[in-house]
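K.L.:
Coordinates only, no sequence provided:
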């Protein structure tokens, strides 16, 4: 009976690891084409300012952004909220968007890297990836040199830049599997 139980547990473990591998491969392959859109199509002309969703309370958590512990990212407001299990905002901050946005929806953190070179050639840290659009991987990161310059609009990049302090907070909060809710 003991060896039968051990075999059963071994089988379940193997199945779980296989499932994780398949999901990781699917995540690296990118989002379905129906969910793809370019940041340029939803962004005002250069120099135009984007008004916050709620002019009186621009830091207010967007309604309809889900429940429970999650990261919320507004592509229109260029803002992130780190929300705890009780739906209380732990931190909110502005970000510099990439040139390619994920479509609104619910994603999950699929991978993380402590330090890499960003798609724009800048060394970044605390990379938290959660989506893909065609061949562009989308994730949050902080430039090691602290810069938050807008990316070249002619390049397809997926790095949503945050300050190093905000990147540290994101790194501690957004572990593998953490929900990321993208709202307009």
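P.N.:
Okay, I see it. Note that the structure is predicted; figures quoted are calculated from it, not measured. Numbering: from 1, shown residues only.
K.L.:
hey, let's count contacts and neighbours off CA atoms from now on
P.N.:
Noted.
K.L.:
Sketch out the strands for this protein, chain order is fine.
P.N.:
Along the chain, the segments classed as strands by DSSP state E run 36-38, 70-74, 79-83, 89-94, 100-102, 105-108, 111-117, 123-133, 136-143, 159-161, 179-183.
K.L.:
want to compare, so here's the second one:
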């Protein structure tokens, strides 16, 4: 009796493993090519567009970007909106993205610095931080010299660069705890 039970269990185990193997093969055959492959978070997915979400109205506040007073940052549009409590856009402006993008989601301003040296070595002001990704702190800042050049793609930086005027507006608006909504 013991040998027939062992044979039965062995048969069930083999059938289960065969089923798991078949399902794994099916999943692999239908998964996107880049699934599971590491990709720099600062790079869009293959085929992903960095074109404005709304070509006719690139300054329009993205739908699904929350409610109430908040900062909205679109990774694909490289644009920020400062939104008042009633949902009115107080200011919108283009930014120069960092090499590491934050994931879409809702965050809050966690710290601020009036003047520091940025992760790229440039003096920056009005730094407003809201998250970190893979050990890189992400936030908005303005270069003291007013430059908004794209960062070296070989460097892992989290500074989303604004003009000095936009940095001033962000500094006044985004105090500690202010929601920051990141959308694609």
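P.N.:
That came through, no problem. Computed from a predicted structure; not experimentally measured.
K.L.:
just to revisit the earlier point, could you dump the strands of the first structure to JSON lines with distance to residue 63 of the first structure?
P.N.:
Below are those laid out as JSON lines (distance: least, C-alpha to C-alpha, whole Å):
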{"stretch": "strand 36-38", "distance to residue 63 of the first structure": "23"}
{"stretch": "strand 70-74", "distance to residue 63 of the first structure": "11"}
{"stretch": "strand 79-83", "distance to residue 63 of the first structure": "12"}
{"stretch": "strand 89-94", "distance to residue 63 of the first structure": "13"}
{"stretch": "strand 100-102", "distance to residue 63 of the first structure": "19"}
{"stretch": "strand 105-108", "distance to residue 63 of the first structure": "14"}
{"stretch": "strand 111-117", "distance to residue 63 of the first structure": "27"}
{"stretch": "strand 123-133", "distance to residue 63 of the first structure": "21"}
{"stretch": "strand 136-143", "distance to residue 63 of the first structure": "22"}
{"stretch": "strand 159-161", "distance to residue 63 of the first structure": "22"}
{"stretch": "strand 179-183", "distance to residue 63 of the first structure": "9"}
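K.L.:
can you put the ones you listed in a markdown table and add distance to residue 20 of the first structure and mean neighbour count?
P.N.:
Below are the strands of the first structure laid out as a markdown table (distance: least, C-alpha to C-alpha, whole Å; neighbours: other C-alpha atoms under 10 Å):
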| stretch | distance to residue 20 of the first structure | mean neighbour count |
| --- | --- | --- |
| strand 36-38 | 24 | 16 |
| strand 70-74 | 21 | 25 |
| strand 79-83 | 25 | 22 |
| strand 89-94 | 29 | 16 |
| strand 100-102 | 22 | 28 |
| strand 105-108 | 13 | 17 |
| strand 111-117 | 12 | 15 |
| strand 123-133 | 15 | 24 |
| strand 136-143 | 19 | 26 |
| strand 159-161 | 24 | 27 |
| strand 179-183 | 16 | 21 |
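K.L.:
nearest to residue 24 of the first structure, of these?
P.N.:
strand 111-117 (8.3 Å; C-alpha to C-alpha).
K.L.:
angle of the closest one against strand 123-133?
P.N.:
If you take axes from the mean of the first three to the mean of the last three C-alpha atoms, to 10 degrees, strand 111-117 of the first structure sits at 130 degrees to strand 123-133.
K.L.:
just checking, what packs against strand 111-117 of the first structure?
P.N.:
Helices and strands touching strand 111-117 of the first structure, by 3 or more C-alpha pairs under 8 Å, 6 or more residues apart in numbering; DSSP states H and E, are strand 123-133.
K.L.:
what about the strand it packs on, how far off from the second structure?
P.N.:
Comparison of strand 123-133 of the first structure with the second structure after fitting gives an average deviation of 0.2 Å (mean C-alpha distance after the TM-score superposition for the first structure).
K.L.:
which stretch among the strands of the first structure comes nearest residue 3 of the first structure?
P.N.:
With C-alpha to C-alpha as the yardstick, what comes closest out of the strands of the first structure is strand 111-117 (35.6 Å).
K.L.:
Tell me roughly how far the closest one lies from the second structure on average.
P.N.:
Per aligned residue, strand 111-117 of the first structure averages 0.1 Å (mean C-alpha distance after the TM-score superposition for the first structure).
K.L.:
roughly how far is that strand from the heart of the chain?
P.N.:
Mean C-alpha position of strand 111-117 of the first structure versus that of the full chain (C-alpha atoms, centre = their mean, to the nearest Å) differs by 13 Å.
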